[in-house]
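Engineer: model this:
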Amino acid sequence: MAPLVPRLHLFEIDDQTWFPSFLRARVQAALTATWTTQVPILQSTSPARLAARLLSSNLGTTVRDYVFIDFCAGGGGPTPEIEKHLNQVIKSTRSSSTSATCNDPVANGTTSTASYAAAPPNRPVRFVLTDLHPHVDDWKKAASASPNLSYIPDSVNAAHAPADLVGSYKAEGTKVFRLFNLAFHHFDDPLAKAILKNTLETSDGFGIFELQERSLIKGFIPVLLFGFGILLIAPYYAIKWRSPATLFFTYVIPILPFVLVFDGWISALRTRTPEEVEALLRKCGVEGGQEEVIKWEVRSGRASFMGPVGHLNWIICVKREG
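Structural biologist: I've put the predicted structure just below:
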């Protein structure tokens, strides 16, 4: 059922050029922590681990045929954690018996019964970080922790992906899968259509993962709870980041919780439903027209990571075989 509130492409504070860069870094770090943290008892898993399981269950044995390129990586976001968890899933499944299947209930009915153990040996799945505004220092640190994670230091426009970026992988027989983690809602309709057009013409799959949606119960209330959570965990991250300023801008001048909640609500208003994304696909003007669009299969769903209020909304789109 379509949301009662129409999509509104309003502004987020964190996107504005006047917002201080040191505060933006703390906001992005808090969002990354939201993706990667699993609070005992409260959370069944972390959103990043959940995204890895969704990629595994939806792509099945073909998951190792792809290189996953994050086109809006920011400071790194959840992609390094998704890489770690996805390769752990592949490794553990490959080592199981050949009769084991890759059924995962988080896929909301979409499962794969193919066995990784039956697939030919292959190297771990690779992930690449890119962005229009590269965060090279952050990416270099993340890449140093995993041989399966790399980055492009130059600016990369998701609407005009460099031919040598996608072409180099296709030349070696690897499929290209684009990731948009907490990012696709940032694009207005013309830019979203341009990005989808470029994706359909140069890639073999894409995934959109959002932590919010246009809903009072599942969209606005979780963001408000997230704001209260920031007040509770700020001391921990202030110590972890060695940042007394985090405490100052959380409790004395509460800019960080305000921006995180305000931008979270705006993000909810900007978020598209799977049906709206499919509508953009049909209007994106891809070469070959509607015949080219129907060659793609769209899957979507909502998976829980924290009781009734914490959900990961996902859309996974892949080229049909044959």
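
Engineer: switch to C-alpha atoms for all contacts and neighbour counts from now on
Structural biologist: Noted.

Engineer: any idea whether Thr250 is helix, strand or coil?
Structural biologist: Three-state assignment for Thr250 (DSSP: H, G, I helix; E, B strand; the rest coil): helix.

Engineer: likewise for Thr246?
Structural biologist: Under three-state DSSP, Thr246 comes out as helix.

Engineer: identify the residue spatially nearest to it, adjacent ones excluded.
Structural biologist: Closest residue in space to Thr246, ignoring its immediate chain neighbours: Ala238 at 5.5 Å, by Cα to Cα, 6 or more residues apart in numbering.

Engineer: pretty sure Thr37 sits against Leu50.
Structural biologist: No. Look at Thr37 against Leu50 with Cα atoms under 8 Å: they stay out of range, at 11.5 Å.

Engineer: where do the contact lists of the two overlap?
Structural biologist: Listed contacts common to Thr37 and Leu50 are nil; contacts here mean Cα atoms under 8 Å, 6 or more residues apart in numbering.

Engineer: second chain to compare with the first, below:
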Amino acid sequence: MNFRLHLFELEDQPWFPHVLRQGMLDFLRFMINRLHAYEAAIPLLASLLRKTNTIHFTDLGSGAGGGIESIQKALSRQVGQPVQVTLSDLYPNLAAYTYLKEKSGGKIDFIPASVNATSVPESITGVRTIFSSFHHFSPKQAKAILQDAAEKKQIIGVFEGASKSWLELLVLWFGFPIAIFFITPFIRPFRFSRLFFTYLVPLIPLGIIWDGTVSLFRIYTPAMLQQMVASIQVPGYTWQTGKVGNRFGKYVIYVIGYPDETMVQE
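Structural biologist: Prediction:
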């Protein structure tokens, strides 16, 4: 699937009901955590933390915090000490962030104010990350996010849990409806609205299938990312792009950037 279509996602629309958006994001968070979808990206991020001598990263465009819980735990095991995470978003999901903060015992925290990923305030520190949401941005916005990190000499790691393949699309269309039907009662925190809009009025499953399809079409391939970073001319800043993972459901497309002077020998 070596093309990109920037179609609209329902969860991006301001008119889209919050209860449906929340139900869709809760399912995404549950699946990412249970499947450990970002397992292949953990060594990349751990290497960045070790090389920069830090145990903190700030996530941009966090949405409902999908996958961050399992990522934080796996990353902490990889580096041998608890990693601190700060969630942020242009429209912070405070209910989801508070839930994750309480569940993690404070290891996952959040910024309650709006944070624009294309222009992150200098006061926000830590390795910058974006998980599962980079495809939401247009090419102009995506480049601005990377440009902002490079110009401010900040480290950034962007990760998309997919291979962008036709097989993934088929699994989404024919496998996810079954998964949604059986998994929904086990998603926490429990919400009656999630049951209602899954089983009685199945708007959440329809939204998941639509947005999942659009997401696959929107994801930037490693070649697209390489072309994007090649146009960012910031001296002393290094970019790496690629895809890691060795089996279906475990592939991760990534772009990593860091200022050369911040790196120390491992």
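
Engineer: quick revisit: the residue nearest to Thr246 of the first structure touches Leu247, doesn't it?
Structural biologist: Yes. Counting by Cα under 8 Å, Leu247 is a contact partner of Ala238 of the first structure at 6.4 Å.

Engineer: thinking again about what came up before, which one of Thr37 and Leu50 of the first structure is surrounded by more residues?
Structural biologist: Taking other Cα atoms under 10 Å, Thr37 of the first structure and Leu50 do not tie; Leu50 has more neighbours (24 against 14).

Engineer: for the helix or strand harbouring the residue nearest to Thr246 of the first structure, packing partners?
Structural biologist: Following DSSP states H and E, one finds Ala238 of the first structure within helix 221-240. When contacts are defined as 3 or more Cα pairs under 8 Å, 6 or more residues apart in numbering; DSSP states H and E, helix 221-240 of the first structure packs onto helix 244-247, helix 255-270.

Engineer: so which of the ones you listed is the most packed in?
Structural biologist: Burial of these is given as mean neighbour count (mean count of other Cα atoms under 10 Å); helix 255-270 ranks first at a mean of 22.

Engineer: alignment lookup: Thr199 of the first structure to the second structure.
Structural biologist: Using TM-score structural alignment, the partner of Thr199 of the first structure in the second structure is Ala149.

Engineer: and Ala143 of the first structure, by the same measure?
Structural biologist: So Ala143 of the first structure corresponds to Lys101, using TM-score structural alignment.

Engineer: now for the residue nearest to Thr246 of the first structure: which residues touch it?
Structural biologist: Pro244, Ala245, Thr246, Leu247.

Engineer: mean per-residue distance, stretch 79-90 of the first structure versus the second structure.
Structural biologist: Superposed on the second structure, stretch 79-90 of the first structure shows a mean distance of 1.9 Å to its aligned residues (mean Cα distance after the TM-score superposition for the first structure).

Engineer: which bit of the second structure covers that stretch?
Structural biologist: With TM-score structural alignment as the criterion, stretch 79-90 of the first structure aligns to 68-79.

Engineer: got the buried residues for that stretch?
Structural biologist: Ile68, Glu69, Ser70, Ile71, Gln72, Lys73, Ala74, Leu75, Ser76, Gln78, Val79 (16 or more other Cα atoms under 10 Å).

Engineer: in a strand, Ala113 of the second structure, correct?
Structural biologist: No. Per three-state DSSP, Ala113 of the second structure lies outside any strand segment and is coil.
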